[in-house]
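S.K.: Structure for the following, please:
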Amino acid sequence: MSKITYYYTSVSSNLEIKKHQQKIDMILSSKKIDFDKVDISTDAEAKNKMRELAGDPKALPPQLCNGDTYLGDFSAFDAAVEAEEIEEFLKLK
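M.R.: Here you go, the predicted model:
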């Protein structure tokens, strides 16, 4: 099974992005879901890959993938959490 990749930025003046990233971090960690965190602010190649996987040349973090399968952005993640379908959303089942 592939590993969850969580694209984020450590450099953002956007408070909303920071809050969304903190929530994803907190939820994945609390559910003991193993994930790789990739900082797109220090790696242009990672940013390009994130945007390529998302199918959006302007996609902003946070974005989630399972291997090379694009899962969604924060709003998709948040909806899955609300519906208690996080494992399905992350394709862990």
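S.K.: all contacts plus neighbour counts: C-alpha atoms, from now on.
M.R.: Fine.
S.K.: that's a strand at Asp36, yeah?
M.R.: Yes - under DSSP: H, G, I helix; E, B strand; the rest coil, Asp36 falls within a strand.
S.K.: Once you drop chain neighbours, what's closest to it?
M.R.: Nearest non-adjacent residue to Asp36, counting by Cα to Cα, 6 or more residues apart in numbering: Thr5, 4.8 Å away.
S.K.: Second input sequence below; structure requested for side-by-side comparison:
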Amino acid sequence: MAAVNYYYSSVSSNLELKKNQQKIEMILDSKKIPYNKLDVAADTDLRDKMRGIIGDPKALPPQLFNGDTYCGDFDAFEEALETETLEEFLKLK
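M.R.: Down below sits the predicted model:
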């Protein structure tokens, strides 16, 4: 099973983005789902890789992947929480 890769930005003035990132981390931590935190602000190569896999040159964090398989953005993450399909969303099942 591949690891969950969580692309985020440590540098942002956007309060909503920060709250969304905190919520993702809080949920993953509370459900004891291991993940790799990948900071696109600290490494532009990571940002480019994230955007390349998604196929959107303007994609912004937070974004979730299982290995290099794209799972979705924050809205998709939140929908998976509401429908209780988080493990399926993260491709852990």
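S.K.: Correct me if wrong: the residue nearest to Asp36 of structure 1 contacts Thr69.
M.R.: No - counting by Cα atoms under 8 Å, Thr5 of structure 1 stays clear of Thr69, with 9.7 Å between them.
S.K.: Pick out whichever of those two has more residues nearby.
M.R.: Thr5 (22 against 15; other Cα atoms under 10 Å).
S.K.: Run through the residues that contact that one.
M.R.: Thr5 of structure 1 makes contact with Phe35, Asp36, Lys37, Val38, Leu64, Cys65, Asn66, Gly67, according to Cα atoms under 8 Å, 6 or more residues apart in numbering.
S.K.: what does Ile17 of structure 1 give?
M.R.: Ile17 of structure 1 sits next to Pro61, Pro62 when contact means Cα under 8 Å, 6+ apart.
S.K.: Map Pro34 of structure 2 across to structure 1 for me.
M.R.: Correspondence of Pro34 of structure 2 to structure 1, assessed by TM-score structural alignment: Asp34.
S.K.: Many thanks, have a good one.
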